[in-house]
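>>> no sequence on this one, just coordinates:
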């Protein structure tokens, strides 16, 4: 029986470089796919993790910094094939449920914002050019569903 030793060296930003909008591994000049963990040097607490595929970043997970377990509080997803262009950002509660989500177009302009309570959608609003534009949905304090229409930042209905 033959055993193979696994390389335990973690990849860091120092091991990578950027060229023509892609991330490469410096040791062999290959396009990078994999993960990088960023840890606090004083106590080794996980602060964030970056996931790459075919040279593009696809996900950044940020963690609450008071727990060695690594409880995520923010997940940022990126557009496929675009260099560091946010597509979606989820803010998470301690139990892992989504508290809010923001969606972005390919130019990183906010196009939709959603808020949740106990897994239920309680607020949703569409945006264009940084202003409310389109449908807005919310639930009032007494549980009533409210719907509005905005055009260029102004309520029209």
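Structure received. As the structure is a prediction and not an experimental result, all values here were calculated from the model.
>>> every contact and neighbour count from this point should use C-alpha atoms.
Fine.
>>> quick one, strands of the chain?
In the chain, the segments counted as strands under DSSP state E are 16-19, 22-25, 30-31, 34-39, 46-53, 56-63, 72-78, 86-92, 98-104, 110-117, 120-128, 131-139, 145-151, 154-155.
>>> right, and these - which one's nearest residue 10?
Among the strands of the chain, strand 34-39 comes nearest to residue 10, with 7.5 Å by C-alpha to C-alpha.
>>> now do that closest one: everything it contacts.
Outside strand 34-39, the residues within contact range by C-alpha atoms under 8 Å, 6 or more residues apart in numbering are 10-13, 45-53.
>>> stretch 19-28 too?
With contacts defined as C-alpha under 8 Å, 6+ apart, stretch 19-28 is touched by 15, 16, 17, 18, 30, 31, 32, 55, 56, 82, 83.
>>> want to compare, so here's the second one:
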């Protein structure tokens, strides 16, 4: 009986640990455009010159979200422009990019 209780608590602790680990691994980094630079077709973080994976945001001085770009391994995969007539941004235009979409060969 006592062994079953200990096993159940151990399973619970491991499942919470697994959930937290996977949440951490799949979280997106969100930066301002000013914190990135583009070299060729790849985006890099200015802070450590590493290839960027995550979301770059453009906001007005009042904090309204105007534009987002999504990057995966430095490549632009999606961009969203927003209308800002309300507190909650409404997407005006969504553009998805595919692998090698910027190749000029």
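Nice, thanks for sending it over. Source: prediction; values computed, not measured.
>>> how about the strands of the first structure in a markdown table, adding mean neighbour count?
As requested, the strands of the first structure are exported to a markdown table (neighbours: other C-alpha atoms under 10 Å):
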| stretch | mean neighbour count |
| --- | --- |
| strand 16-19 | 13 |
| strand 22-25 | 20 |
| strand 30-31 | 16 |
| strand 34-39 | 16 |
| strand 46-53 | 19 |
| strand 56-63 | 22 |
| strand 72-78 | 21 |
| strand 86-92 | 21 |
| strand 98-104 | 20 |
| strand 110-117 | 18 |
| strand 120-128 | 18 |
| strand 131-139 | 18 |
| strand 145-151 | 15 |
| strand 154-155 | 13 |
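>>> which residues are in contact with residue 53 of the second structure?
Per C-alpha under 8 Å, 6+ apart, neighbours of residue 53 of the second structure: 28, 29, 70, 71, 72, 73, 74.
>>> ok, now how distant is it from residue 85 of the second structure?
Computed with C-alpha to C-alpha, to the nearest Å, the distance linking residue 53 of the second structure and residue 85 of the second structure is 29 Å.
>>> what's the match for residue 71 of the first structure in the second structure?
In the second structure, residue 71 of the first structure lines up with residue 90, judged by TM-score structural alignment.
>>> I figured that match hits residue 66, correct?
No. Using C-alpha atoms under 8 Å, residue 90 of the second structure is not in contact with residue 66, being 9.6 Å away.
>>> so what sits against both of the two?
The contact sets of residue 90 of the second structure and residue 66 overlap at 82, 83, 84 (C-alpha under 8 Å, 6+ apart).
>>> and residue 25 of the first structure? What does it align with in the second structure?
Residue 25 of the first structure maps onto residue 45 in the second structure, by TM-score structural alignment.
>>> ugh, typo on my part, it should be residue 54 of the first structure
Residue 54 of the first structure maps onto residue 73 in the second structure, by TM-score structural alignment.
>>> report how many residues lie close to its match.
Residue 73 of the second structure: 14 surrounding residues under other C-alpha atoms under 10 Å.
>>> right, I'll call it a day here.
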